[in-house]
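K.L.:
Got a predicted structure plus its sequence, pasted below:
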Amino acid sequence: MGKTYATPTAFRTALNLAAKKMSKETGMNVSDLMRIFYFNRLAARVFTLDPDGWLIKGGQALLVRYRGAARLSGDIDLQAAQPGLAPEEARARVLEAAAHDLGDFLRFAPGKYTTSADPDRGGSQHFQVFLGPTRVDGVKVDIAVRRTLTGAPETTPLVSAVDLPWPVDWPVVRLYPLIDHIADKVCALYERHPQGTSSRYRDLADLLLISQREKINGAAACQAIHQEAEQRRQGGIDVTLPRSFEVPGPDWHDKYPSAAALVLGLQGCRTLPEAVQAAQTFLDPLLDSTVAGDWDPARAAWRHSDS
């Protein structure tokens, strides 16, 4: 039976102590763990009120998959599960969910909303986070609509970012398909914008973390990557996938290591040369469409199912 704290102050004290303990165990800083917890509780509201209506994508999906190992993301990415849902309706549903009271002393007060020029995105909704009467943080929800997925959504129980005996009402959440997540990150590496080449250093680190953790069907991942690239091109985005992994820009040698350092669960791959070697092994067969079999994370190799 979970413990209910008598007051918001008592709960905040317990949360802070739990975050400090988790910080010592994982290396994540206390403020990041507290923010992830607030993200978790907002997600709990969304999936308690509408269990089948959303998918968690982006960095928060990796935090759900790899607790204590993935990097902190600055926002929550939510993908509407209903095809054709209007951005205005998607936003209304997020606001309704955020207002749902779970009796956990937390309140998410809506702030500014910014629309996106991308028709697949509903926009960004900001919230002020209150624990009892005290403002403790701010969070942003990026809302996506009208996205075509290659893979099937995955379900997993949502687990608190810190070890607390309460709240205990963690729902099952739906995650953006892993192969679509890989496709998003690969394409982000090779998008070209007026300001220059990609600066998505963290996406390479995330891809390598995934490669160290997951068995991946090669044919499905390959299809997802090339389908995503074509979808972006049709939307007017300049993206050209190379036939083999290429470092996206000249500044990556200096800037990649700091991004990789934020991915606490990443084994090796902390310098760009290490990362390039691992990325070539993982991504080259996907980029040139020669992939066969499944990715074996233990062996860091593509293997036929009978080998």
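P.N.:
It's in.

K.L.:
CA only for contacts and neighbour counts going forward, please
P.N.:
Will do.

K.L.:
Which residue ranges of the stretch 1-150 of the chain form helices?
P.N.:
8-26, 30-49, 58-65, 87-98 (DSSP state H, counting those that start in this stretch).

K.L.:
Dump those helices to JSON lines, plus mean neighbour count and distance to Y113.
P.N.:
Formatted as JSON lines, the helices of the stretch 1-150 of the chain follow (neighbours: other CA atoms under 10 Å; distance: least, CA to CA, whole Å):
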{"stretch": "helix 8-26", "mean neighbour count": "16", "distance to Y113": "28"}
{"stretch": "helix 30-49", "mean neighbour count": "22", "distance to Y113": "17"}
{"stretch": "helix 58-65", "mean neighbour count": "22", "distance to Y113": "19"}
{"stretch": "helix 87-98", "mean neighbour count": "18", "distance to Y113": "9"}
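
K.L.:
adding another structure so you can compare the two:
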Amino acid sequence: MRYASPQALRMALSQRLLTQSETTGVSLDRLRRRVLFERIITRLYAAEPGIWVVKGGMALEVRLRDEARLTKDLDLGLRATVQASGDLKARLIEALSIDPDKDGFMLSVGSVKRLMEDNQGQATWRASIAAQLAGKPFGGMQVDVSPRLYELDETDFMVLPNFLDFAGIQPPEVELVSVDRHVAEKFHGMLKEFPDRENTRVRDLVDLVLLNEHGLVDPERAVESVRSVWAERNEILPDEFPSLPVSWPDRYEAMAAELNLAAASFSEAVAVVRTLWEAMFDKRQRRTSADSC
């Protein structure tokens, strides 16, 4: 690293982040979270290569940067089992104590708790991670860890834009859940039905429209991932694209305005995702019928 002390690095980094925030309009808090994300991922990958995979909203931020929906948490897939919260905490403490870039960040792991289980009895675990630089707090992040191997078969690799390149630190490469898998999980989250309440995941509709407007949704590629996601959950794919909750329009349109989506209205968004759904399944059904003739 080019800076002689963590104090010097903090001063230089703080000025750069402030300038970038003023230039781009991206909040300083969001930029600091990206720095922390980079430092966490760099250390996890250095300690355990091939074990950790970025998922969820942060995967969208990696792909789309400032145009992605704001996310405050980090979702990670883990190619290993977790038996107890203490085991995961010890694993994180050991991995995050390694500083391959000599960046001077101190990363501490707080409480780790068990969350919900999926249909196969695999739990998600939530950990809190806090950072210090030059003896002062730099921020914190909630990290959700999902040790589900079957979710991690389809992945992509991307080199991150690097907030510490000015300090001579190399940009980290991250492994992300593939865009097709991500699209499939968004469809499932958006369409999932609950026996006792309304589905509230309007953000999945927003993310699908966003991915589509960036040319990242390929129905012919995504369809097999969609089938896999439903099969993993022992659920049956709907025969037709279902109606979305009646409470979503106002919430969708507020989020669409923030992201400047072309599909600004709820009805436009529904038309987009219904067209994608029909392109995935109608086309394959027609092809299957033609092949059998």
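P.N.:
Structure received. No experiment lies behind these values; they were computed from the predicted model shown.

K.L.:
thinking again about what came up before, how about the helices of the stretch 1-150 of structure 1, which one is nearest Q212 of structure 1?
P.N.:
Taking CA to CA as the measure, the helices of the stretch 1-150 of structure 1 were each checked against Q212 of structure 1, and helix 58-65 came out nearest at 12.7 Å.

K.L.:
what is the orientation angle of that closest one with helix 30-49?
P.N.:
Here the directions of helix 58-65 of structure 1 and helix 30-49 differ by 90 degrees (axes from the mean of the first three to the mean of the last three CA atoms, to 10 degrees).

K.L.:
what about helix 58-65 of structure 1, how far off from structure 2?
P.N.:
After superposition onto structure 2, the mean distance of helix 58-65 of structure 1 to its aligned counterpart is 1.0 Å, using mean CA distance after the TM-score superposition for structure 1.

K.L.:
of all the helices of the stretch 1-150 of structure 1, which lies closest to N217 of structure 1?
P.N.:
Comparing the helices of the stretch 1-150 of structure 1 under CA to CA, the one sitting nearest is helix 58-65, at 17.7 Å.

K.L.:
Give me the range in structure 2 that the closest one lines up against.
P.N.:
Taken onto structure 2 by TM-score structural alignment, helix 58-65 of structure 1 occupies residues 56-63 there.

K.L.:
Show residues contacting the matching stretch.
P.N.:
When contacts are defined by CA atoms under 8 Å, 6 or more residues apart in numbering, stretch 56-63 of structure 2 is touched by residues 67-71, 73-76, 160, 176-177, 182.

K.L.:
just how off-centre is that stretch within its chain?
P.N.:
Its chain's C-alpha centre and that of stretch 56-63 of structure 2 lie 4 Å apart, by CA atoms, centre = their mean, to the nearest Å.

K.L.:
re earlier: out of the helices of the stretch 1-150 of structure 1, which is closest to S211 of structure 1?
P.N.:
Comparison of the helices of the stretch 1-150 of structure 1 against S211 of structure 1 by CA to CA identifies helix 58-65 as nearest, at 12.3 Å.

K.L.:
hang on, the earlier thing: okay, the contacts of stretch 56-63 of structure 2 in TSV with neighbour count and distance to Y3 of structure 2 next?
P.N.:
Below are the contacts of stretch 56-63 of structure 2 laid out as TSV (neighbours: other CA atoms under 10 Å; distance: CA to CA, whole Å):
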residue	neighbour count	distance to Y3 of structure 2
E67	16	32
A68	19	32
R69	20	33
L70	14	31
T71	14	30
D73	17	29
L74	22	28
D75	21	31
L76	24	31
L160	15	21
L176	26	31
V177	23	34
H182	28	39
